[in-house]
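Asker: Sharing a model prediction with you, sequence too.
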Amino acid sequence: MNRFADRVALVTGGGSGMGLATARRLLAEGAHVIITGRDAARLDAAAKDLDGGDRVLAVPGDVSSPADLDALMAAVGDRHGRLDVVFANAGVGTFKPTADLTEADVDHTVGVNFKGVFFTVQKAVPLMPRGGAIVINASWTMNRGLALASVYAATKAAAHNLARTFAADLAPRGIRVNSVSPGYIDTPMYPEAALPAEEAARLRAQVAAGRFGRPEEVAAAVAFLASGDASYVNAQDLVIDGGLVGAVPA
């Protein structure tokens, strides 16, 4: 497929996991891809791994910093002059009992997962023409109460709502906004192999598919929502969880 030929796509949190897999998918389908993330060394390694030549641009930065986002958008504008696709993927997880969360924990999680998404979209929109598409990475946790994830889940629920409100705001500009809600995905942020065997088995048993998802499976869904194949899909959330939320395995 060549659904993104000559289109320009930005992936935040593009140095690993779902972001890197999505960058690879969009690149394979013809896009020029910009990846960004806080870890410059990881980002550089990701760019080399993508092996896209001048169709890949890596710009280090922190999405919780509006100044960093301004620099990112300036780099995109200088290189391409426009932006057709945004995958607002950058996120962090702080998993503690509510009583143990500090103000720093809350500020960091809200700063990346909510503030970062908000300002990524706000600052990207001036570069986006009609027909542009934005996909926000939310989470299955907004659908169920999960111990140790109070602030994380709340920020992801907020990100999900942003997708709907942005869709309404940006409809007159012809820009679609949707979200994805991954379940247990085997990524560097949540590696299945690093879990105790009993814990990994317990989590797999909650999933109708009987396994963790792969970053490439999320990437395929993001590519669909960002493509013309989803031209009449707007303000929706696509849950990619193997049945974790919607089914109870026997």
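Answerer: Great, that's in hand.

Asker: going forward, measure contacts between C-alpha atoms and count neighbours the same way
Answerer: Noted.

Asker: show me the residues around the most centrally placed residue in the chain that make contact.
Answerer: Among the residues of the chain, the one closest to the centroid is residue 89, at 2.0 Å (Cα atoms, centre = their mean). Going by Cα atoms under 8 Å, 6 or more residues apart in numbering, residue 89 touches 11-14, 18-19, 117, 136-137.

Asker: contact partners of whichever helix in the chain runs longest?
Answerer: When the chain is parsed with DSSP state H, its longest helix is helix 150-170. Residues outside helix 150-170 that contact it (Cα under 8 Å, 6+ apart): 92-95, 98, 106, 109-110, 113-114, 117-118, 135-139, 141-142, 146, 175-179, 234-237.

Asker: Tell me the buried residues within those residues.
Answerer: 93-95, 109-110, 113-114, 117-118, 135-139, 141-142, 175-179, 234-237 (16 or more other Cα atoms under 10 Å).

Asker: and the residue lying closest to residue 30 once chain neighbours are set aside, what element?
Answerer: Spatial nearest neighbour of residue 30, chain neighbours left out: residue 5 (4.1 Å); criterion: Cα to Cα, 6 or more residues apart in numbering. For residue 5, there is no enclosing helix or strand under DSSP states H and E.

Asker: before we move on, what about the one 5 residues further on?
Answerer: Secondary-structure element containing residue 10, defined by DSSP H and E: strand 8-12.

Asker: Tell me which helix or strand comes right after that strand.
Answerer: Assigned by DSSP H and E, the successor of strand 8-12 is helix 17-28.

Asker: so what does the very next helix or strand once past that following helix touch, helix or strand wise?
Answerer: Next helix or strand after helix 17-28 toward the C-terminus (DSSP H and E): strand 32-37. Counting by 3 or more Cα pairs under 8 Å, 6 or more residues apart in numbering; DSSP states H and E, the packing neighbours recorded for strand 32-37 are strand 8-12, helix 17-28, helix 40-50, strand 56-60.

Asker: repeat that with 6 Å
Answerer: For strand 32-37, the helices and strands in contact under the criterion 3 or more Cα pairs under 6 Å, 6 or more residues apart in numbering; DSSP states H and E are strand 8-12, strand 56-60.

Asker: Could you tell me which residues within the first one count as buried?
Answerer: Okay, so that is strand 8-12. Neighbour-count burial for strand 8-12 [16+ other Cα under 10 Å]: 8-12.

Asker: quick check, nearest of these to residue 83?
Answerer: Using Cα to Cα, residue 8 comes nearest to residue 83 of the buried residues of strand 8-12, at 5.1 Å.

Asker: thought the closest one was touching residue 32?
Answerer: Yes: using Cα atoms under 6 Å, residue 8 is in contact with residue 32, at 4.8 Å.

Asker: just how off-centre is stretch 223-234 within its chain?
Answerer: 16 Å (Cα atoms, centre = their mean, to the nearest Å).

Asker: what does stretch 128-140 give?
Answerer: That offset, for stretch 128-140, works out to 9 Å (Cα atoms, centre = their mean).

Asker: which other residues reach it?
Answerer: With Cα atoms under 6 Å, 6 or more residues apart in numbering as the test, stretch 128-140 has contacts from 82-89, 156, 159-160, 173-183, 226.

Asker: A further structure is provided below for comparison with the first:
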Amino acid sequence: MTQRFDNKVVVVTGGTSGIGLATAKAFVEAGASVFITGRRQDALDAAVKAIGGNVTGVRGDMAVLADIDRLYDAVQQRHAQIDVLFANAGGGELAPLGAITEEHFQQTFDSNVKGVVFTVQKALPLLRDGASIILTASTTSIKGTGAFSVYSATKAAVRNFARSWILDLKDRHIRVNAVSPGLTETAGLNELFGGGDQAASTKDYLVGLIPAGRIGQPEEIAKAVMFLASDDASYVNGIELFVDGGQAQI
């Protein structure tokens, strides 16, 4: 399945690595004009180079409202509207109950919840009627995960945003959907599991829990995002699309 996004304007937050990078690259290859964000200039420059084509990098932390404003100012300098918004920026760290600090809680909710709310809200004046918004949730939105409760709670919130915002935006015919990746081969995953042999052994264990028998690739998540963004999904609204090899279904 191939979607074309010629003359479409796409914003991908958290687009310097992993799922965001793969998705931004896929949109550019499909003809879109793409804007990506990242917190580190060196990573942003590297991503723009890796993506190639019609892509613009805007440095910013989506948990900082002034940075979100700068992103949309950059978009407005070149385009009158946004067709697709992929609110993907976020992350998390392991912290079991009993070791959760206020800093951990605040940082995770700022990145994954506050950032998503204001990334979408501040985009509304630029989003065209009939636009598509895709939010990055996670299989943790519906499954319990040890030492990952704060992150999981943020992703459950993100999933509910999709349900609620389709009501707020129904008069503008803007669709909002959530994509929930499962275990995906990214640098962030390796960092989460401690890197090296520890990360490898943890992933080997988790693969045994996935019916597909393997870890997903960022490009596979990107294809799901592009489907949700496309006219092929014109009657798909408010869903949580699991891209996880079946793990959330058992």
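Answerer: Cool, got the structure. No experiment lies behind these values; they were computed from the predicted model shown.

Asker: average gap between the longest helix of the first structure and the second structure?
Answerer: Comparison of helix 150-170 of the first structure with the second structure after fitting gives an average deviation of 0.7 Å (mean Cα distance after the TM-score superposition for the first structure).

Asker: residue in the first structure matching residue 130 of the second structure?
Answerer: Counting by TM-score structural alignment, residue 130 of the second structure lines up with residue 131 in the first structure.

Asker: Helix, strand, or coil at the residue lying closest to residue 30 of the second structure once chain neighbours are set aside?
Answerer: Among residues not flanking residue 30 of the second structure along the chain, residue 4 sits closest, at 4.9 Å (Cα to Cα, 6+ apart). Under DSSP: H, G, I helix; E, B strand; the rest coil, residue 4 of the second structure falls in the coil class.

Asker: In the second structure, which residue range corresponds to stretch 205-225 of the first structure?
Answerer: Against the second structure, stretch 205-225 of the first structure falls on residues 208-228 (TM-score structural alignment).

Asker: count of neighbours near the nearest residue to residue 22 of the second structure once chain neighbours are set aside?
Answerer: Once flanking residues are discounted, residue 22 of the second structure sits nearest to residue 219: 5.5 Å by Cα to Cα, 6+ apart. Counted with other Cα atoms under 10 Å, residues neighbouring residue 219 of the second structure total 19.

Asker: ditto for residue 102 of the first structure
Answerer: 11.

Asker: Give the full set of residues in contact with it.
Answerer: Residue 102 of the first structure touches nothing, counting by Cα under 6 Å, 6+ apart.

Asker: quick one: contacts of stretch 62-72 of the second structure?
Answerer: So stretch 62-72 of the second structure is in contact with 60, 110-111, 115, going by Cα under 6 Å, 6+ apart.

Asker: What subset of those residues is buried?
Answerer: Buried among the contacts of stretch 62-72 of the second structure by 16+ other Cα under 10 Å: 60, 110-111, 115.

Asker: hmm, back to that, quick one: the residue nearest to residue 30 of the first structure and residue 228 of the first structure, what's the gap?
Answerer: 12 Å (Cα to Cα, to the nearest Å).

Asker: now swap in residue 28 of the first structure and tell me
Answerer: 16 Å.

Asker: Kindly report the same for residue 191 of the first structure.
Answerer: 33 Å.

Asker: got it, and residue 106 of the first structure?
Answerer: 37 Å.

Asker: need the longest strand for the second structure.
Answerer: The longest strand of the second structure (DSSP state E) is strand 127-136.

Asker: Now that strand on the first structure. Mean distance?
Answerer: Mean deviation for strand 127-136 of the second structure: 0.6 Å (mean Cα distance after the TM-score superposition for the first structure).

Asker: Mean deviation, the helix or strand hosting residue 221 of the first structure versus the second structure?
Answerer: Secondary structure assignment for residue 221 of the first structure, by DSSP H and E: helix 215-226. Its matched residues in the second structure lie on average 0.2 Å from helix 215-226 of the first structure after superposition (mean Cα distance after the TM-score superposition for the first structure).

Asker: Pull out the buried residues from that helix.
Answerer: Under 16+ other Cα under 10 Å, the buried positions of helix 215-226 of the first structure are 215-219, 221-223, 225-226.

Asker: With stretch 236-246 of the first structure instead?
Answerer: 236-245.

Asker: That one maps to which residues in the second structure?
Answerer: Under TM-score structural alignment, the match for stretch 236-246 of the first structure is residues 239-249.

Asker: Contacts for that stretch next, please.
Answerer: 177-182, 210-212.

Asker: before we move on, what about stretch 25-36 of the second structure?
Answerer: Against stretch 25-36 of the second structure from outside (Cα under 6 Å, 6+ apart): 4-13, 15, 51, 54-57.

Asker: Kindly report the same for stretch 210-218 of the first structure.
Answerer: Stretch 210-218 of the first structure is contacted by residues 17-18, 21, 184-186, 204 when judged by Cα under 6 Å, 6+ apart.

Asker: Tell me which two of those residues sit farthest apart.
Answerer: 21 and 204 (22.0 Å).

Asker: Start and end of stretch 109-120 of the second structure, how far apart?
Answerer: End to end - Cα to Cα - stretch 109-120 of the second structure spans 16 Å.

Asker: which bit of the first structure covers that stretch?
Answerer: With TM-score structural alignment as the criterion, stretch 109-120 of the second structure aligns to 110-121.

Asker: tell me how far that stretch is from the chain's mean position?
Answerer: Distance of stretch 110-121 of the first structure from the chain centroid (Cα atoms, centre = their mean) equals 11 Å.

Asker: for stretch 76-85 of the first structure, same thing?
Answerer: For stretch 76-85 of the first structure, the distance to the chain centre is 19 Å (Cα atoms, centre = their mean).

Asker: same thing with stretch 179-192 of the first structure?
Answerer: With Cα atoms, centre = their mean as the basis, stretch 179-192 of the first structure stands 10 Å off its chain's centre.

Asker: try stretch 165-178 of the first structure
Answerer: Centre to centre, stretch against its chain (Cα atoms, centre = their mean), the figure for stretch 165-178 of the first structure is 18 Å.

Asker: related to what we said a few turns ago, okay, the buried residues of strand 8-12 of the first structure in CSV with distance to residue 195 of the first structure next?
Answerer: Formatted as CSV, those follow (distance: Cα to Cα, whole Å):
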residue, distance to residue 195 of the first structure
8, 37
9, 33
10, 31
11, 28
12, 26
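
Asker: which one of those is nearest residue 198 of the first structure?
Answerer: The nearest one, if we look at those relative to residue 198 of the first structure and count by Cα to Cα, is residue 12, at 33.1 Å.
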